[in-house]
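Asks: show me the folded form of this:
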Amino acid sequence: MITQMLFSVLIYATVFHECHGEDSVDQPEKHIAEVEGKSVTLKCKYKTALSQPELFWYIQRANDFPKYILWRNKIGTKDNDAQFQERFQSEVSSDSVPLTIKNLRVSDSAVYYCALRPTVTETHSTLTQKQSKCSIL
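Replies: Have a look, this model is predicted:
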């Protein structure tokens, strides 16, 4: 019999210098923990003056730099990094872009960031964080 393992995922809301005055993201849940094999949805609320905002999700595992997961916009255009195509899904609404992770694995334990601008480049630029933590139970 395989014992289900619990793991934690830390989530930090991020605010970037590129954002305009009214632009913001908020990840309201501070810490989420879930059982391996289940699904979880990470919430991200956003505000922007842009009529066609582009929303991004990133993952940062321990001792690693943030990595791009996916990009979405309101008109339905989307992109997922190849390693996140099967289990990571998201759709943009008028004020949120939740990230659903299916069939959770222990390796999914990480810090997750949502953003209104592309933030991870090949030079791995530094992220500026708002201290809003989230955890998965």
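
Asks: contacts, neighbours, all on C-alpha from now
Replies: Noted.

Asks: mind checking how far Val40 is from His17?
Replies: Val40 sits 29 Å away from His17, going by C-alpha to C-alpha, to the nearest Å.

Asks: name the residue in the two with the higher neighbour count.
Replies: A count of neighbours by other C-alpha atoms under 10 Å puts Val40 above the other of Val40 and His17, at 19 against 10.

Asks: you'd agree the more buried one is up against Thr100?
Replies: Yes - between Val40 and Thr100 a contact is recorded at 5.6 Å, counting by C-alpha atoms under 8 Å.

Asks: nearest spatial neighbour of Lys74, skipping sequence neighbours?
Replies: Spatially, and ignoring its direct neighbours in sequence, Lys74 is nearest to Val92 (5.6 Å; C-alpha to C-alpha, 6 or more residues apart in numbering).

Asks: the one you found: how many residues sit nearby?
Replies: Counted by other C-alpha under 10 Å, the residues lying close to Val92 total 22.

Asks: please provide the structure for the following sequence as well, for comparison with the first:
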Amino acid sequence: MLELKSCCVLSVLHSVPDLLKPLKDELMALEGDTLTVTLSCNYSVKANNLQWYRQDPGSAPRFLLLITDTKEPSVVEAKPPNPRLTAVLNQERNQVHLQISSAAVTDSAVYYCALEPTVTGNNTTLYKNLQRKHNTPQRPLEGVPHWESTDC
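Replies: The predicted structure is shown next:
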């Protein structure tokens, strides 16, 4: 029995629920069948690219490939590439798929889909509250830009 698990992670500083989630948490197939196993994730934000990783027990996640979320999606594969892996993007349904052809027991692992979100809006808010309030007056360093501290 071949066991594949798919999970999702979001590649931002904090986790935001339901932005990226697997269609199925677990997938099982019988070895020896000539089959293509498809792992899928839904995403609900605009992304620069969507990535797939594989994690074997006791190991760190390993990059497999990414697909760009553009009018003409392109795939960037790990080096060396695995010719049995294919990424498919369904932009109308906001889904990304990882297809594993000729699935085998050696493909049993946890698979992660991740995304790199696009950044929009006013990035100056990233600098809000950089300074702490001190009891003694502080002078900004000469020639170094500074931002006023505000209370939230």
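
Asks: how would you label the residue nearest the centre of the second structure: helix, strand or coil?
Replies: Centroid-nearest residue in the second structure: Ala114, 1.4 Å away (criterion: C-alpha atoms, centre = their mean). Look at Ala114 of the second structure: counting by DSSP: H, G, I helix; E, B strand; the rest coil, its state is strand.

Asks: wait, it sits on Leu10?
Replies: Yes - assessed by C-alpha under 8 Å, Ala114 of the second structure is found in contact with Leu10 at 5.1 Å.

Asks: show me whatever sits in contact with both of these two.
Replies: Each of Leu20 lies in contact with both Ala114 of the second structure and Leu10 under the rule C-alpha atoms under 8 Å, 6 or more residues apart in numbering.

Asks: what's the match for Cys44 of the first structure in the second structure?
Replies: Using TM-score structural alignment, the partner of Cys44 of the first structure in the second structure is Cys41.

Asks: the host helix or strand of that match vs the first structure, mean deviation?
Replies: Taking DSSP states H and E as the definition, one finds Cys41 of the second structure inside strand 36-43. For strand 36-43 of the second structure, the mean distance to aligned residues of the first structure following superposition is 0.8 Å (mean C-alpha distance after the TM-score superposition for the first structure).

Asks: can you name every helix or strand that the helix or strand following that strand contacts?
Replies: Scanning forward in sequence from strand 36-43 of the second structure by DSSP H and E, the next helix or strand is strand 47-55. Judged by 3 or more C-alpha pairs under 8 Å, 6 or more residues apart in numbering; DSSP states H and E, strand 47-55 of the second structure is in contact with strand 62-68, strand 110-117.

Asks: just those strands: most buried one?
Replies: Per residue and on average, the most neighbours among these fall to strand 110-117, with a mean of 23 (mean count of other C-alpha atoms under 10 Å).

Asks: quick one: it to chain centroid distance?
Replies: 3 Å (C-alpha atoms, centre = their mean, to the nearest Å).

Asks: before we move on, what about stretch 84-101 of the second structure?
Replies: So, by C-alpha atoms, centre = their mean, the centroid of stretch 84-101 of the second structure is 14 Å from its chain's centroid.

Asks: Asp95 of the first structure against Ala49, yeah?
Replies: No - counting by C-alpha under 8 Å, Asp95 of the first structure stays clear of Ala49, with 11.4 Å between them.

Asks: contacts only, for the nearest residue to Leu65 of the second structure once chain neighbours are set aside.
Replies: Nearest residue to Leu65 of the second structure in three dimensions, chain neighbours excluded: Glu77, at 4.3 Å (C-alpha to C-alpha, 6+ apart). Shown in contact with Glu77 of the second structure (C-alpha under 8 Å, 6+ apart): Leu64, Leu65, Leu66.

Asks: how about Glu77 of the second structure, what's its partner in the first structure?
Replies: Looks like Glu77 of the second structure aligns to Asn80 there (TM-score structural alignment).
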